[in-house]
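Participant: turn this into a structure:
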Amino acid sequence: MDVLYNVVQYILGFGAAVFVPLIMLIIGMICKMKFSDAFLAALTLGIGFTGMNVLINFMTGAITPAAQGLATATGISLPAVDVGWPALSAIAWAWPYGTLCFPLLIVINIIMLKAKLTNVLNVDLWNCWTKLCTCVITYYLCVSVGFPDGTAVILGFVAASIQIVLELKIGDAIQPTIQKVTGIPGVTVPHALMLSCAMILPFEKLLEKVPAIENNHVDAKWLRDKIGIFGENCVMGFIIGTVLGAVAYRDPQKALTLGIQAGTAMQLFPTVSKLFMQALAPISDAVGSFMKQRFQGRELIIGLDWPIVAGSDELWVSMILLIPFELIWAFILAPVGNVVLPFAGIVNICLGPCLLMLSGGNLIKMLIEGIIVTPVYLLASSSFAPYLTELARTYSPDSLAGVGNNAMITWSTLETPDFRWSIANALSGHPSGIVALIVWLALFVWMLKEFKKRNAELKAEQQA
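Facilitator: Below is the predicted model of the structure:
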């Protein structure tokens, strides 16, 4: 176990910006790409990941003080500290059995490929921690209600295995939509955050029945055409940032500075995202040719992290516009269980891609659906806060650095909160969790059928 732990930790130590490009370089060479082409594509991919992380950290760092200022101004006490995904990842990997999730992901993917249950080869192994996070939360909930430790460990890995399977299935389902959004064939996003499409689907279907919304596709281009300069990404970012800064700081200098920072991020996000298309297009072509030669009638889809869809203007516009609503919901929900104010997760990158996949980039739908489901993220992360805090104290005390003795930790926009809460509570024997999981799985099946219908329509459009 120690050897496996050291190997996995060494690999993960490279980070996504090195690990994923390295895997893509190997795949490119296997598929007979010239080394120079494969290396350049892999390097560009690494630059894309690094640039995206720099911008997200820049945006979060700019807005977090404003959110803290709002909390001070309102006087509302929200005792859980939003530490974001890095702390949760550290807690998950510090769990003694955590390294077993790495081979589990690979084995399940291979079995499903061999059995033709998926066409997705998930090379985003760095994000194995998202499965492990579900595993650890389920384990702790099971232990907390009296399950023997061994049984709790098994149930934790059952939860992780189910998530792995579901991610591969949704990766298959959304691939044509990913291709339409990015222009890159043969890639998809088998990521935990995409599972929340199941939660959003009912609201999408309801909005489809509203002619004023469904028949008027309001996207970023429409905004630019109709409202001119105010539809530009940088201008919208500047306005939202300035207004938020004015309310939080009551200082024109700080408000305008935040406006410029938000406008900068909004302008650069799509620019950096183009690097993913530039990097992945040649590798995707090589993989497609390789598979056609060796597997007649079989299509292999490369599974990657969510930033490959980040070139969509609508993605960033919706996430910026949702920031004020996240803060409002945090205050409104405080009396009914919310204990966290969004800081590290204030730019909800776990929700935006789902909204994009289902709405097709209709900003009105994305905003309405985002407002509706944001409370799920806040309340689920709040419910997990006591368990995550105890897990941190037990396995990863460094995650509590800078957190007060009486404070809890969580991630305000914890990815796939609907699935995680349902599976963890169901496997730990809570009746509400069992009901929620049954409902969620029914929604997931409905979602797969919906995407199957959409994919057939997309295919017909392409052939017309």
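Participant: okay, CA-based contacts and neighbour counts for the rest of this
Facilitator: OK.
Participant: list the buried residues in stretch 99-108.
Facilitator: Neighbour counts over stretch 99-108 (16 or more other CA atoms under 10 Å) mark 99, 101, 102, 104, 105, 106, 108 as buried.
Participant: between these, which sits nearest residue 446?
Facilitator: Checking the buried residues of stretch 99-108 against residue 446 with CA to CA, the nearest one is residue 108 at 23.5 Å.
Participant: not counting its neighbours along the chain, what's nearest residue 357?
Facilitator: Leaving aside its chain neighbours, residue 357 sits nearest to residue 177 (6.7 Å; criterion: CA to CA, 6 or more residues apart in numbering).
Participant: run this one through as well so I can compare:
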Amino acid sequence: MFVDAIQWFVDLGSTVFIPIIIFVLGLIVRLKPSKALISGITLGVGFIGLNMVVDMLQSALSPAIELMVSRYDLSLSIIDLGSGPGGPLAFSSTLGIMLIPISIFVNLLLIWIGLTKTLNVDIWNLWQPTFIGLLVWAASGNYIYAIIGMIAAFCLELLLADLTQPMTSKFFNLPGISITHTMAISSAVLAVPLNWLFDRIPGFNKIDASPEKIKKRFGIMGDPLVIGAVLGIAIGLLAGYDVSDTLNLGIQVAAVLKILPKMVAMFMESLTPIAEATQAFTQKHLRGKVVNIGMDAALVVGHPSVAATAVLMIPITLFLSVILPGNKILPMGDLTLFVFVFAVLVCAFKGNIIRSVIGGAIYTIPMLYLATWLAPTVTRSFELVNYDVGGEGLISFVSAGLWTNASFTWAAQNTGIIGIITLFIVILGLMFYVNRIKKFNSSEKEVD
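Facilitator: The predicted model follows:
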């Protein structure tokens, strides 16, 4: 009965159940019911608007990507399914349903004992730690190992959210909010040290390629509308479109780059009162602990630097997939979702598009190799829950090649339960060090 209730709730879709969660959270932190209701509905509307814009980007770019693949005779043995089926895959399994109540309990416990400052309300993206659990199950053949790996992966998500919160909050102007979207925050592990290195390269460290500086230096050519139009036209030309279709693609991409920030503004409008009320509540009832609301990377994909980097990375990723020896995955399904994959990476480079594209290319190389290596395990994970994706042979997707996914899969394959528990202990140890010893991003003044 309980499982059926959770399944029914998840089946409502993220545009419904996340606003409900936000409404309930608002009531818990003593926000006026009318304000909590408006916040929840506004967030739902924002998700619908964002989904419409991302769907428009997908429908505009997918045919062009397919033509580019055909035109340049790109043929690799593993097709990129895209991460889109990840959510339905996770929540069609008992692991996904199980993680919802487990994550709530674990999250509240970790906040209480001071091992995290993130309160995750992004229930839909629990599919990502669930997917890691499925990979562990597929690699080890042991369901219990999968449960342990899944919970450890959720804790890793909270750790990364805590570590990236100061950076994302400042750059995207999201006070009281952290990003708990594993696909987005995983890149920070590479991007932060890489940005440190870029800062120490003479000459290169002076190049400021943020949209604001580009617009200031190049005038109208730096406007997101013009940047989007140029990128769309370039992709149309690479795809071999005629003049009419090329110009139409340019306008569509320009529209996406212009509309995305408008949708993200709705997220800010809805979450600001919730974040303020949460901080006031925790100051009063949780001994002054800092608690940030963990949300989807959808909040940040509308930034001009993120959108521009994501579009630029489409042809670059296709090129890399062909020239890299040993890569067998042909990027397709994930290309139009790069706004999520590179969101926090762009933040780490402070919106510098040149750094973001270089860093994105460097980050993509191991993703392609790991996605290739993980393909048999990814295929097996789909088979475990009888999820039909059609066709035969191996399946994978570019963002399946995240280091988080690969780490747990390798541990399950090579060291079994010892490796998984070791990873879990290391993650908890880092959470303790970051939040209790280092007091990272902390203004707590706890009282006895």
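Participant: fetch the TM-score of the aligned pair.
Facilitator: Once superposed, the chains reach a TM-score of 0.88 (TM-score structural alignment, normalised by the length of structure 2), with 433 aligned residues with a CA RMSD of 2.8 Å.
Participant: from the buried residues of stretch 99-108 of structure 1, which land in helices?
Facilitator: Judged by DSSP state H, the subset of the buried residues of stretch 99-108 of structure 1 located in helices is 101, 102, 104, 105, 106, 108.
Participant: report the mean deviation for the longest helix anywhere in structure 2 after fitting onto structure 1.
Facilitator: Looking across structure 2 with DSSP H, the single longest helix is helix 243-285. For helix 243-285 of structure 2, the mean deviation from structure 1 after alignment is 1.3 Å (mean CA distance after the TM-score superposition for structure 1).
Participant: equivalent range in structure 1 for the helix or strand just after that helix?
Facilitator: Moving toward the C-terminus from helix 243-285 of structure 2, the first helix or strand encountered (DSSP states H and E) is strand 292-295. Using TM-score structural alignment, strand 292-295 of structure 2 corresponds to residues 301-304 of structure 1.
Participant: quick revisit: TSV for the ones in helices among the buried residues of stretch 99-108 of structure 1, including distance to residue 76 of structure 1?
Facilitator: Shown next, in TSV, are these (distance: CA to CA, whole Å):
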residue	distance to residue 76 of structure 1
101	39
102	41
104	43
105	42
106	45
108	46
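Participant: let me know the closest of those residues to residue 420 of structure 1.
Facilitator: Nearest member of these to residue 420 of structure 1, counting by CA to CA, is residue 101, at 16.2 Å.
Participant: and the closest one, what pairs with it in structure 2?
Facilitator: Match for residue 101 of structure 1 (TM-score structural alignment): residue 99.
Participant: so who does that match touch?
Facilitator: 126, 130, 150, 151 (CA atoms under 8 Å, 6 or more residues apart in numbering).
Participant: one more time with 10 Å, if that's ok
Facilitator: By CA atoms under 10 Å, 6 or more residues apart in numbering, the contact set of residue 99 of structure 2 is 90-91, 105-106, 123, 126-127, 129-130, 133, 147, 150-151, 154.
Participant: keep only those of these that are in helices.
Facilitator: 90, 91, 105, 106, 127, 129, 130, 133, 147, 150, 151, 154.
Participant: would you confirm that residue 336 of structure 1 contacts residue 379?
Facilitator: Yes: contact criterion CA atoms under 10 Å: residue 336 of structure 1 and residue 379 qualify, at 8.7 Å.
Participant: show me which of these two is the more surrounded one.
Facilitator: Using other CA atoms under 10 Å as the criterion, residue 336 of structure 1 and residue 379 rank with residue 379 on top: 23 against 8.
Participant: strands of the stretch 1-150 of structure 1, residue ranges please.
Facilitator: Here the stretch 1-150 of structure 1 has its strands, by DSSP state E, counting those that start in this stretch, at 80-82, 120-122.
Participant: would you reformat the ones you listed as CSV and include distance to residue 430 of structure 1?
Facilitator: Compiled in CSV, the strands of the stretch 1-150 of structure 1 are given as follows (distance: least, CA to CA, whole Å):
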stretch, distance to residue 430 of structure 1
strand 80-82, 24
strand 120-122, 32
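Participant: cheers, nothing more for now.
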